[in-house]
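Engineer: Turn this into a structure:
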Amino acid sequence: MTYLQLVAGLALLLVCGDLFVRGAVGVAERLKISPLVIGLTLVGFGTSLPELVASLEAARLGSPGIAVGNVVGSNIANILLILGIAALITPIAVAPGTFRLNGPVLVGASLLSVLLFSLGEIGRWAGFVFVVLLLGYTLTAYWSERRGLKDEAISRLAEEVEALPPRHGSWALYLGLTVGGLLGIVVGANLLIDGAVSLARSLGISETIIGLTIVAVGTSLPELATSVIAAFKRHGDVALGNVVGSNIFNLLGILGVTALYRPIAVPDEILDFDCWVMLAATALVIVFALTRAKIERWEGAALLGGYGAYLAVLLLAPLRGFLGLP
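Structural biologist: Down below sits the predicted model:
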C-alpha cells in the first residue's frame, strides 16, 4: 500500500502539474496577459507547485524533515540531476546577461537560507521576509526584462509559452484544467507525503532522507520534463532558466509560505551536510555557466556524477543499517 501511494502520488503530481500550467496559461492568454508576464509567473510557479503543496502537507503533518528536505533536495536535484541530463542532451548556451539578476539572487537566497538553517528553525518572521523578497525579485525581473529584452528574445519566450496550452479551447476547458490540476496536485501531494512517512517508518530511516530523495525528485518531475523537452528542442537556455528560476522560488517561495503557515524546525542532518551540498552545487553551476558562456556535455556528466556521489553518501549509512552490516 505504501509503494502504491508513492507511485500514485508521483503520477498525480506530474500529470496534474502539467494540466494546471496548461489551464492557467490558457486563462491568462484569454485575459490578454502578455507572454512575458506568463513566463515569469505562471509557468515558473506552476512547475514548482508540487513542491509547495508537498512541503505544506509535510508541515501540517509535523514532518519538518520532509518539508525542508523537499526544498533542499529539489534544489540539489534541479542542478546536479536535471541540468546534468539537459546538458548531456545538448550543450547549454548561456545568454549574455542571464545571470545579471538571477545569479546573485540565487546565491543570496541560498546563503540566507543556510544562515536561517543555522538558527535551528525557520519562523514566521523569516517566512514573511522570504515572501517579500520573492515578490520584489519577480517585480524587478519583470521590469528589467520589459526594458531590456530584444524582440527575438520576446518571440522565443512567447513561442515557449504558446506551446503549453491546447491550440483551441473554451474558458470552461481552461478553468477546468486549472481547477482539476490544482485538486490533483493536492491529492497527489497527500498521497506522496503519507507514503513517504510510512516508508521511512517501515524501513527505519529518517524522514529527512526520504524528503531529500524520493519526495525531492518526485516533486521535481515537472522541471525535469520541461528541461528535457527544451534540451531536445535545442533550447538549452530555457532549461537553464527553468532550473535557476525554480531554485529561487523553492527557497524564497516554498520555504517562505510554509514557514508562514507553520514554523519549520531544521533537522541536524540537513544543517550538517545537505545545505552545504546545495551551496556547492549552486556555486558549481554558476562557474560552469560563466567560464565559457556554455555548459558543455562533459560538465553535464560531471553534474550527474556529483548527484550520484551525493546519493551514495546519503544512502550508504541507512542501507548498511537496514542490511544489518557494521
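Engineer: C-alpha only now, for contacts and for neighbours.
Structural biologist: Will do.
Engineer: What is the neighbour count of the closest residue to G188 other than its chain neighbours?
Structural biologist: Nearest residue to G188 in three dimensions, chain neighbours excluded: G9, at 4.0 Å (Cα to Cα, 6 or more residues apart in numbering). Using other Cα atoms under 10 Å, G9 is surrounded by 27 other residues.
Engineer: Tell me if G9 really is in a strand.
Structural biologist: No. Using DSSP: H, G, I helix; E, B strand; the rest coil, the secondary structure at G9 is helix, not a strand.
Engineer: wait, doesn't it sit right on A196?
Structural biologist: No. Using Cα atoms under 8 Å, G9 is not in contact with A196, being 10.0 Å away.
Engineer: this one as well, want them side by side:
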Amino acid sequence: MSLLWVILGLILLVIGGEFLVRSSVALSFKFNISKLVIGMTVVSFATSAPELLVSLQAALDGSSDIALGNVIGSNIANIGLVLGITAIISPLAIDKSFYKLNWPMMMLISVILYFMLSSGNVLDFKEGLALFISLVIFLYILIKKSKSEAEVVEDIDDALMETSNFKVVLWLIIGGAALYFGSEWLVFGAKEMALSLGVSERVISVTMVAIGTSVPELAASVIAALKKEKAISLGNLIGSNIFNIASVLGLTAMIQSISVDNPQILSSDIFWMMAFSAVLIPLVFIPKRFEIGRYKGLILLVAYAIFIFLAFTGEK
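Structural biologist: Model (predicted):
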C-alpha cells in the first residue's frame, strides 16, 4: 500500500508541476516579461515546485531526513542517472559556460550547504535566506551574461501567449492542488515504506523519492536522445541542482528549520553529491574534450548503482 501512495504522489507531482509551469509562463507573458527571463527564472522555479513541496511537507511533518534526502538524492540522480543514461544513448557536447559559471556555482553552493549543516546539524532561517540570496545573485549574473551573448531560449511555448485568464487561473488551481496532495501522499508513502522495509526515511528519500522526482527529466532526456534531437543540456541539469539546494532547501529552511537527524546524511550522502559534481570536470576534459560520450555515461551510471546499493546495505 505504501508503494501505491508513493506512485500516486509522484503522478500528482508530475501533473501539478506541468500545470504550474504552463500557468506561470502564460501569466509571465501577460506581464510582458521577456522569454529569456521567463526561461531562466519562472520556468526554473516552477519546475522545482514538486521538490519544494515534498521537502516543505516533510520538514513540517518533522521528517527532516526526507526533506534533505530528497534534494541530495535528486542532485545525485540528475548526474548519475539522468546524465548517465542520456550520454549512453547519445553523446553530449558541452559548451564552455559549463566550467566558467555553472559548475563553479554548483560546487560552491554544495560545499556551503555541507558547512551550514555540519556547523550545528540544522539549516535555519538565516542560512536558508543566505542560500536563496545566492540564487538571486547567480540568476542576475546569468541573465546579464545571456543578454550580452543574445542567447536564444528554445523551451518556451509561444502558444501560451494566447492563453485566456480563465485558463491561467484554472491551471494554477489544478497545479496547486495536485502539488499539495502529491507531496502529502509521497511523504506519507515514503514514511510507510521505510517502516515496512525496515530502513530509515533517509534511505527511501535519497533513493526512491529522489529517482521519482527525477523521472520527468529522465523521460524527456531519453526521448530527445532516441529521436536524435538536442538532448537535455548539462547546463540544465546543473541549473536544476543549484535550484534544488538554493531554492528548495533555502525556502524550506526559511519556513521550517531542517535538522540533520541521520548522521549518514553528513558522513556519506552529501559527499556522494559533491563527488558526482566534482567528477564532471575530469569527464568533460579527459580524454575527449567537451564531450560526455557513452563510456563516460556508463561510468556515471555504474557509480550511481553503487551509491543505491550502499544506501540500502549501509544501515544493515
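Engineer: circling back: what's the residue nearest to G188 of structure 1 in contact with, if anything?
Structural biologist: G9 of structure 1 is in contact with V187, G188, A189, N190, L191, L192, counting by Cα atoms under 8 Å, 6 or more residues apart in numbering.
Engineer: Surely the fourth one and S55 touch.
Structural biologist: No. Distance between N190 of structure 1 and S55: 10.1 Å, which falls outside the contact criterion (Cα under 8 Å).
Engineer: Between the two, point out the one with more neighbours.
Structural biologist: Neighbours per residue (other Cα under 10 Å) separate N190 of structure 1 from S55, with S55 holding more: 32 against 21.
Engineer: what's the spacing between the more buried one and V215 of structure 1?
Structural biologist: 9 Å (Cα to Cα, to the nearest Å).
Engineer: next one: E207 of structure 1
Structural biologist: In terms of Cα to Cα, E207 of structure 1 sits 10 Å off from V215 of structure 1.
Engineer: Touching both of those two, which residues are there?
Structural biologist: Residues touching both E207 of structure 1 and V215 (Cα under 8 Å, 6+ apart) are I66, A196.
Engineer: Name the residues contacting each of S55 and V215 of structure 1.
Structural biologist: Listed contacts common to S55 of structure 1 and V215 are I66, N70; contacts here mean Cα under 8 Å, 6+ apart.
Engineer: Nearest the geometric middle of structure 1, what residue?
Structural biologist: Geometric centre of structure 1, nearest residue: S246, 4.5 Å, by Cα atoms, centre = their mean.
Engineer: OK, contacts around the equivalent of that residue over in structure 2?
Structural biologist: Using TM-score structural alignment as the criterion, S246 of structure 1 maps onto S240 of structure 2. Listed by Cα under 8 Å, 6+ apart, the contact partners of S240 of structure 2 are S44, S48, N75.
Engineer: And those residues, which is closest to P216 of structure 2?
Structural biologist: Relative to P216 of structure 2, the closest of the contacts of S240 of structure 2 is S48; by Cα to Cα it sits at 11.8 Å.
Engineer: can you pull out the strands in the stretch 1-150 of structure 2?
Structural biologist: Taking DSSP state E, counting those that start in this stretch, the strands of the stretch 1-150 of structure 2 run over residues 92-93, 122-123.
Engineer: Mean deviation, the last one versus structure 1?
Structural biologist: Its matched residues in structure 1 lie on average 1.3 Å from strand 122-123 of structure 2 after superposition (mean Cα distance after the TM-score superposition for structure 1).
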